[in-house]
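A.B. asks: Below are the sequence and a predicted model for it; my questions follow.
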Amino acid sequence: MAVLSVREKLAILSDAAKYDASCASSGSARRDSLKSGGIGSTEGSGICHSYAPDGRCISLLKILLTNFCIYDCSYCINRSSSNVRRARFSVDEVVRLTMDFYRRNYIEGLFLSSGVIRSPDKTMGEMVEVARRLRIEEKFGGYIHLKTIPEASAELIEKAGRYA
């Protein structure tokens, strides 16, 4: 199996995240002014727009930690029996991507979900570690939305809430 670059993982895992309902622009067409030589081109790199209760538009990096999954839920595109291209970010890669996008003012926050890796606790633990590193080590003050993983321990859900 070939080793994927972070850019390839981003393409796969941001596309897979569009099925996770939440962002108003998920799956929408993106502007492309490259053909006309203009500015303002955007690439499908996982940036979606959500709206705060006060109506502000918030740009989020919306990705999956992985689209590998141990379950075979018939409704899910990332089910174990699905024939989709698979990828997985490391915790370090998600932290680095988030901070790089944030420093460039592309995003104001992170929306992170995942397929289930090995077990619900293993997956939720990695997602919590992403949020912990962003908050504690990187001093990230932006928005973090962590999807909870079904059947993860109450302790991990509590930690997710603390950092998100």
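C.D. replies: Cool, the structure landed. Residues are numbered from 1 along each chain as shown.
A.B. asks: When you work out contacts or count neighbours from here on, use the C-alpha atoms and nothing else.
C.D. replies: Will do.
A.B. asks: Pretty sure residue 144 sits in a strand.
C.D. replies: Yes - per DSSP: H, G, I helix; E, B strand; the rest coil, residue 144 lies within a strand segment.
A.B. asks: count of neighbours near it?
C.D. replies: Residue 144 sits with 22 neighbouring residues when counted by other Cα atoms under 10 Å.
A.B. asks: cool, and residue 7?
C.D. replies: If you count neighbours by other Cα under 10 Å, residue 7 ends up with 11.
A.B. asks: in the lengthiest strand in the chain, what's buried?
C.D. replies: Ranked by number of residues, the top strand in the chain under DSSP state E is strand 57-64. Buried residues in strand 57-64, defined by neighbour count with 16 or more other Cα atoms under 10 Å: 58, 59, 60, 61, 62, 63, 64.
A.B. asks: so the fifth one touches residue 97, yeah?
C.D. replies: No - using Cα atoms under 8 Å as the test, residue 62 is too far from residue 97 to be in contact (11.1 Å).
A.B. asks: then this one, side by side with the first:
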Amino acid sequence: MISDTYVECLVKKKTNTLFLLLRILSVMLTVVFILLGLILWPALIVGALTGVAAYFIYLNSDLEYEYLYLDKEITIDKVMAKTKRKRVAKYDVQRMEILAPMNSYHLGDYKNRTVKTYDYSSGEAKQPEARYVMYYEGGQKVILEPGAELVKAIKNVSPRKVFTD
């Protein structure tokens, strides 16, 4: 039997204060150097370079993560400034060890593992906690913020590995 469940979930990442300050500073520097470039030609080149830097800072400071569940696979895309999309990860639900809320007692056996952590959540703790932790193939800890529908779809495929406490 092939699972044809399709669930999509979009999570906005909280903008880091440092990125916000860098974004403002880079735009201000761009304007100053372009205006100065009207008088001194080399300043126009510096203005163009700071403009390019401002563009890339803007792309990386306005992030969203899109989770897509289809055919027992979770695909995570990074959407930058609502204009560019980049696939960052793909997980097979059958190879997942556990999926549980961040503060779940089910994660007790996994706390002392040294694993590489990937955070694809909003980056902020909410009440009640909406983030989930997934341990994948013993070497990865993935932090997600799935909706209830996405958790339910994963639980239908792998009920012994998914906990909702």
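C.D. replies: Good, I have the coordinates. Quick caveat: nothing in here was measured; it's all calculated off a predicted structure.
A.B. asks: Report the TM-score for the pair.
C.D. replies: Here the TM-score for the pair of chains, by TM-score structural alignment, normalised by the length of the first structure, is 0.26; 75 aligned residues with a Cα RMSD of 5.3 Å.
A.B. asks: ok so, going back, export the buried residues of strand 57-64 of the first structure as TSV, with columns for distance to residue 128 of the first structure.
C.D. replies: Formatted as TSV, the buried residues of strand 57-64 of the first structure follow (distance: Cα to Cα, whole Å):
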residue	distance to residue 128 of the first structure
58	22
59	21
60	18
61	16
62	16
63	15
64	13
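A.B. asks: what two of those have the greatest distance between them?
C.D. replies: The most widely separated members of the buried residues of strand 57-64 of the first structure, counting by Cα to Cα, are 58 and 64 (18.5 Å).
A.B. asks: Figure out the length between the terminal residues of stretch 130-143 of the first structure.
C.D. replies: Stretch 130-143 of the first structure has its terminal residues 13 Å apart, counting by Cα to Cα, to the nearest Å.
A.B. asks: Run through the residues that contact the nearest residue to residue 63 of the second structure once chain neighbours are set aside.
C.D. replies: Leaving out its chain neighbours, the residue that sits closest to residue 63 of the second structure by Cα to Cα, 6 or more residues apart in numbering is residue 80, at 4.9 Å. Listed by Cα atoms under 8 Å, 6 or more residues apart in numbering, the contact partners of residue 80 of the second structure are 59, 60, 61, 62, 63, 64.
A.B. asks: Out of the residues you listed, list just those in helices.
C.D. replies: 59, 60, 61 (DSSP state H).
A.B. asks: Can you report how many residues lie near the first one?
C.D. replies: Looking back up the chat, that one is residue 59 of the second structure. Residue 59 of the second structure: 17 surrounding residues under other Cα under 10 Å.
A.B. asks: measure it to residue 118 of the second structure for me?
C.D. replies: 20 Å.
A.B. asks: and if you look at residue 87 of the second structure?
C.D. replies: From residue 87 of the second structure to residue 118 of the second structure the distance is 14 Å (Cα to Cα).
A.B. asks: Next: residue 157 of the second structure.
C.D. replies: 23 Å.
A.B. asks: what do you get for residue 74 of the second structure?
C.D. replies: 14 Å.
A.B. asks: the more surrounded of these two?
C.D. replies: residue 74 (18 against 14).
A.B. asks: ok, which stretches of the second structure are helices?
C.D. replies: For the second structure, the helices defined by DSSP H occupy 17-37, 41-61, 148-157.
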